[in-house]
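Enquirer: Here is a sequence together with a model predicted from it:
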Amino acid sequence: MMTSRDFVYTGHPARVIFGSGTTARLPQEMQRLGAQRALILSTPQQESQAQAVAELLGPAAVGLFPGAVMHTPVEVSEHAAAMARRVMADVVVAIGGGSTTGLGKAIALRTDLPQIVIPTTYAGSEMTPILGETSDGQKRTQTTAKVLPEVVIYDVDHTLGLPSELSGTSGINAIAHAVEALYARETNPIITALALEAIGSLARALPVIAQDPGQREARADALYGAWLCGICLGSVGMALHHKLCHTLGGTFDLPHAECHTLILPHALAYNAPAIPEVMARLTTVLGQDPARALFDLGREVRAPASLAQLGMPADGIGRAVDLALANPYWNPRPLERDALTALITRAHQGQPPVV
């Protein structure tokens, strides 16, 4: 007989180093892995940070690939993996946000190289065995232990210069992982506790960062929350929110964190009737109307107000609904075409969520 305490929890092995100035420990972490030849990854915008990592490693930095982009296009992954083989790298060091972490995972999938990740945003994907890659206009995800990073170095110093708007959207993107973990099919008491702690930490920190981006304590709270959100994302399956964001992002090339920020309140409102206990828990950390609280948080951190503002065409709503209904994720509330159309329409127009 099943009881409320019956559950399965899988902990994913990863070494986490958290604090300020922790990037200085990168050479020792390479030595722990027995690695001597690092390929360093970044986006074009963060190439200077990758160069600083290369200087820290000295001769152990054998290559630099500053070509990571959103949604991890397969052609970029293939090009970077070929470079890793050419320079005979024995470890990948990724410094940046979700785009750079995703590229490191894609290389690991193709080469079996170990990964060290130095996050500079609140993406959380560094704590997951999940990889999403885009080809032919669609984003496809897979879960495999081959892409789980071996070491994650959280350095609060790297987040101090993160622009306040990007901090806000990146942080709400992280909150989305924890929110969906609360009602995931595989949820369990450990993940529920981590998720609530993470949501509360980020919800407190993000408005402070929006007003004072250099506030170190708030930055530490946000990075701590993002780490916990990443554990949630990597431990249980996701639902409607992530399906919609992958569909919208991959199909219309929308910015990842901003898309998550816009969709989360609406996806939570959609599922609210089916998850009363989760809504009660969220009320303890977000307030009386959790979906509206998340919508208001987006405005407080000055996130884009609508999918239209991100560049999604109005005539794409029907296509997005069709794709969301094709091979749908598990979700606590059945997916209904009319309700999904209304959800995406509200997000497209920047309207508040409706339960």
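Expert: It's in. This is a predicted model, so every value here is computed, not measured.
Enquirer: from here on, contacts and neighbour counts on C-alpha atoms
Expert: OK.
Enquirer: dump the residue contacts of Ile344.
Expert: The contact partners of Ile344, by CA atoms under 8 Å, 6 or more residues apart in numbering, come to Ile263, Ile317.
Enquirer: would it count as being in a helix?
Expert: Yes: when DSSP: H, G, I helix; E, B strand; the rest coil is applied, Ile344 is found to be in a helix.
Enquirer: Gln211 versus that one, what's the distance?
Expert: 30 Å (CA to CA, to the nearest Å).
Enquirer: Buried residues of the strand or helix carrying Gly318, list them for me.
Expert: Using DSSP states H and E, Gly318 maps to helix 317-325. Within helix 317-325, the residues scored as buried using 16 or more other CA atoms under 10 Å are Ile317, Ala320, Val321, Leu323, Ala324, Leu325.
Enquirer: Now do the helices in the stretch 1-150 of the chain.
Expert: Assigned by DSSP state H, counting those that start in this stretch, the helices in the stretch 1-150 of the chain fall at 26-33, 47-57, 74-86, 98-111.
Enquirer: Need the winner for burial among these.
Expert: Each of the helices of the stretch 1-150 of the chain was given a mean neighbour count from mean count of other CA atoms under 10 Å, and the largest, a mean of 26, is that of helix 98-111.
Enquirer: separation between Gly250 and Gly230?
Expert: For Gly250, the distance to Gly230 - CA to CA - is 21 Å.
Enquirer: Structure two is appended below for comparative analysis:
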Amino acid sequence: MMKGSFVYQMLPARVVFGRGTIAALPAEAERLGLRRLLVLSTPEQVGLAERVRKFLGDRAAGIFGLATIHTPIEVTKQALELVAAERIDGVVSAGGGSATGLGKAIALRTDLPQIVLPTTYAGSEMTPILGETQDRRKTTQRSPKIQPEVVIYDVDLTLTLAPLMSALSAFNALAHAVEALYAPDSNPIVEMMAEDGVRAIVAALPKVLKEPTNPEARASLLYGAWLCACCLGVTTMGLHHKLCHTLGGLFDLPHAQTHAIVLPYALAHNAPMVPEAMTRLCRAIGSDDAAGALLRLGHDCGIPLALRDIGMPHDGIAYAIEQALTNPYANPRPIEVGPLSNLLERAWAGAGL
């Protein structure tokens, strides 16, 4: 049954979804009136950036291929120097969350239009949220300037994403929907997108692992990730995202792996306080134990199951708790040292729920 009054903020993003949609890039640039575009990528994705430049032709003014994890401010400053020197009027972010994050950081400071070509399922392209790091601390902010104008989802660009990275990225997407279901500003529209997004990802992920180049399975996974990202863009983040941002900033942990490990523990931590959200998650996942099902799915995907496995030191738990208690995100369960310490100890050791 539909709830009573609610507020749903639609985000002004244009989405092009399908196979071979990278070919729409020149027309989208024309629609935005862009003539001097800077293509952004990580060093590993420079090949894709070169391909994007060829599609753009004389609309491409250059490539900046130094995007990196957690969007360090010093890298953004380097990119801004090129933006000024080349009189850039827009950016094309080609790749995963690192490239998208750099495009957002540039747009925040310049208000330049963004076109994003995602190659993963992380979902940053659908949000007005930017996380940046400086001096081992990651901060997040929201702004209309951060929201990309155009997102081109090309299923073909995901076909070569390694199965393990696909799974890690998909768990990142799942986290967006999970927290959106019990966010204080959730609403029936978000609940509908979150539940369908989780259902699509959980159903498609095993198929992608078995047949990585199966375009139908990849399309379903990308569709689910898109829905989950839409949820993140219009709701408040909770304890799970606070922990992941804190751990990533403090210990330079890989973003997707951190999400994948922490998610079942954070969900189990909050579950007693959010029965309605748990009902939706269990229905979407097809299990009476949503947190346990996610932990088993991670195991089946070969995902690292402990924070210690991805480089977090045990003596960092106390420091992480201290940072997580600073400006905590809204969460259905009060943030207290004892339960939080237990959560992180178990996630660090991969001790199970």
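Expert: Structure's in. What do you need? Bear in mind that the values here come from a model prediction, so they are computed numbers and not experimental data.
Enquirer: now what about the TM-score between them?
Expert: With the length set by TM-score structural alignment, normalised by the length of the second structure, the two chains reach a TM-score of 0.98; 351 aligned residues with a CA RMSD of 0.9 Å.
Enquirer: Redo the buried residues of helix 317-325 of the first structure as a markdown table? Include distance to Thr10 of the first structure.
Expert: Converted to a markdown table, those look like this (distance: CA to CA, whole Å):
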| residue | distance to Thr10 of the first structure |
| --- | --- |
| Ile317 | 37 |
| Ala320 | 33 |
| Val321 | 33 |
| Leu323 | 30 |
| Ala324 | 28 |
| Leu325 | 29 |
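Enquirer: Can you tell me which of those residues is closest to Pro149 of the first structure?
Expert: Checking the buried residues of helix 317-325 of the first structure against Pro149 of the first structure with CA to CA, the nearest one is Ala324 at 29.3 Å.
Enquirer: From what I see, the closest one and Leu244 are in contact.
Expert: Yes: between Ala324 of the first structure and Leu244 there is a contact at 6.1 Å, judged by CA atoms under 8 Å.
Enquirer: Please name the nearest non-neighbouring residue to Met70 of the first structure.
Expert: If you skip the residues right next to it in sequence, Met70 of the first structure has Ser99 as its closest partner in space, 5.1 Å away by CA to CA, 6 or more residues apart in numbering.
Enquirer: what about the one you found, distance to Ala257 of the first structure?
Expert: According to CA to CA, Ser99 of the first structure and Ala257 of the first structure sit 11 Å apart.
Enquirer: try Asp90 of the first structure
Expert: Relative to Ala257 of the first structure, Asp90 of the first structure is positioned 31 Å away (CA to CA).
Enquirer: Please apply the same query to Met238 of the first structure.
Expert: 16 Å.
Enquirer: again with Asp296 of the first structure
Expert: In terms of CA to CA, Asp296 of the first structure sits 16 Å off from Ala257 of the first structure.
Enquirer: Please apply the same query to Pro44 of the first structure.
Expert: Pro44 of the first structure is 18 Å from Ala257 of the first structure, where distance means CA to CA.
Enquirer: for Asp136 of the first structure, same thing?
Expert: Asp136 of the first structure is 21 Å from Ala257 of the first structure, by CA to CA.
Enquirer: go on, Asp212 of the first structure?
Expert: Distance of Asp212 of the first structure to Ala257 of the first structure, computed by CA to CA: 20 Å.
Enquirer: Those two - which one has more neighbours?
Expert: Between Asp212 of the first structure and Ala257, Ala257 has the larger neighbour count (other CA atoms under 10 Å), namely 24 against 13.
Enquirer: Just give me the match in the second structure for the more buried one.
Expert: With TM-score structural alignment defining the correspondence, Ala257 of the first structure maps onto Ala256 in the second structure.
Enquirer: who touches the helix or strand hosting that match?
Expert: For Ala256 of the second structure, the host element (DSSP H and E) is helix 255-270. With CA under 8 Å, 6+ apart as the test, helix 255-270 of the second structure has contacts from 69-70, 122, 168-169, 171-172, 175, 178, 239-241, 243-244, 247-248, 291-292, 294-295, 298, 303-307, 310, 332-333, 339, 343, 346-347, 353.
Enquirer: Out of the residues you listed, which end up buried?
Expert: Buried among the contacts of helix 255-270 of the second structure by 16+ other CA under 10 Å: 69-70, 122, 168-169, 171-172, 175, 178, 239-241, 243-244, 247-248, 291-292, 294-295, 298, 303-307, 310, 332, 343, 346-347.
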